[in-house]
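[1] I'd like to go over a predicted model; first the sequence, then the structure.
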Amino acid sequence: MLDLVLCEIEPPEGMRRGLQTTVVDRTQLVAIAPPAVQPAADWKNVGFAHYRPSSAYRWEVSTFLDAHGLQPRIVAESDDSLFLVEVSVRSPCVAIVPRSAAKEALLDGRVRVIAELESGGVAVHALYQDNIAAGLTRSAVEILVRAHSEPAAVV
């Protein structure tokens, strides 16, 4: 039996019987593009590496695109954020990914941030048993939450 599971989708209430859930960290999504890519105001002139419909990020990204009237041409779909970063670098096109997934490409200057999404429902959730024996796991989750709530250098 697993003591602790970290996941990006919070399980529905009905599936949480006997489990505790804690948000460890909110995921900051950013739109990235190589330095040479200059999206038009509506992004119609750029390709877009998107998440597949089954991804936890798809709804957040689609909502952002719709809310801002952005209509890029979808050139790739994947559930893998690191793959989407590489598609953006090599295609070149725009991708919206967790900032942490784009960290190296941002530091290397292979991409730049062209937009930041409001923190929505995307988060890392810790799931663990809700019983007396789960004390050690609960302590570990509390340490994770504290570590992610401390200020960190932003790329």
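    The structure has been received and is ready for your questions. Model, not experiment: these values are computed from the prediction. Numbering: from 1, shown residues only.
[2] please make it C-alpha for all contacts and neighbour counts, starting now.
    Fine.
[3] helices of this structure, start to end?
    58-67, 81-90, 99-108, 135-149 (DSSP state H).
[4] of the ones you listed, which approaches residue 75 most closely?
    helix 81-90 (9.1 Å; C-alpha to C-alpha).
[5] before we move on, back to that, highest mean neighbour count out of the helices of the chain?
    Among these, judged by mean count of other C-alpha atoms under 10 Å, the one packed with the most neighbours on average is helix 81-90 (a mean of 20).
[6] use this one as the comparison:
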Amino acid sequence: MDCIFCSIVTGEKPGHLVLADATAVAFLDARPLFPGHVLVVPRRHVHTLTDLPEREVGPLFARVRRVAGAVERGMGAAGSLVAANNRVSQSVPHFHVHVVPRNRKDGLRGFLWPRTRYASQEEAEAVAARVRAALDEDPGEGGGTG
């Protein structure tokens, strides 16, 4: 397998590590949006969040939480953006979570925009119904609304 993130996880390739344990490795993004932009990756090679076994999601996001706090404190940031892509716009096919330090008026635009509105309440309910139906098809925990 030729995965740059796996090579960083194993130490085969260099990375500016900020956290490494049995669950995850976190390192500076080589092309940061801002200094302190960190990627948190599971040690296990999986392409997307939906490929990560459910029992590993909580432990991974516990590391993301720790890194987000450290990035904010370490970079003197007012907050952070925590985001992940699944397939579309995923430049490396190894699941990773971006933790980006943020400050008001920092110039970051277009990351999650433009935003739109549903044409009607009926359209919004139809979309919600499609997602609920897909949750009901999911063999994992938690489907539906209760």
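    Received, thanks. Everything numeric here is computed off the predicted structure, so don't read it as measured data.
[7] quick check: TM-score for this pair?
    Once superposed, chain against chain, the TM-score is 0.25 (TM-score structural alignment, normalised by the length of structure 2); 73 aligned residues with a C-alpha RMSD of 5.6 Å.
[8] got the helices of structure 1 as TSV, with distance to residue 47 of structure 1 columns?
    Putting the helices of structure 1 into TSV (distance: least, C-alpha to C-alpha, whole Å) gives the following:
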stretch	distance to residue 47 of structure 1
helix 58-67	13
helix 81-90	9
helix 99-108	18
helix 135-149	33
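[9] nearest to residue 23 of structure 1, of those?
    With C-alpha to C-alpha as the criterion, residue 23 of structure 1 lies closest to helix 135-149 of those, at 7.5 Å.
[10] what sits up against the closest one?
    Residues outside helix 135-149 of structure 1 that contact it (C-alpha atoms under 8 Å, 6 or more residues apart in numbering) are 3, 4, 22, 23, 24, 25, 126, 128.
[11] can you count the residues close to the second one?
    Other residues lying near residue 4 of structure 1 total 15 when counted by other C-alpha atoms under 10 Å.
[12] same check, this time on residue 79 of structure 2
    When neighbours are defined as other C-alpha under 10 Å, residue 79 of structure 2 has 17 of them.
[13] how about it: what's its closest non-neighbour residue?
    Excluding the flanking residues, the one nearest residue 79 of structure 2 by C-alpha to C-alpha, 6 or more residues apart in numbering is residue 102, at 5.1 Å.
[14] surely the one you found is in contact with residue 81?
    Yes: proximity of residue 102 of structure 2 to residue 81 meets the contact threshold set by C-alpha atoms under 8 Å, at 6.5 Å.
[15] tell me which of those two has more neighbours.
    A direct count of neighbours by other C-alpha under 10 Å for residue 102 of structure 2 and residue 81 places residue 102 higher, at 22 against 15.
[16] now that one: how far from residue 80 of structure 2?
    5 Å (C-alpha to C-alpha, to the nearest Å).
[17] which neighbours do those two share?
    With C-alpha under 8 Å, 6+ apart as the test, residue 102 of structure 2 and residue 80 both reach residue 72.
[18] ok, now which ones touch residue 21 of structure 1?
    Taking C-alpha under 8 Å, 6+ apart, we find residue 21 of structure 1 in contact with 10, 125, 126, 127, 128.
[19] the last one and residue 62 of structure 1: what is the separation?
    Residue 128 of structure 1 is 31 Å from residue 62 of structure 1, where distance means C-alpha to C-alpha.
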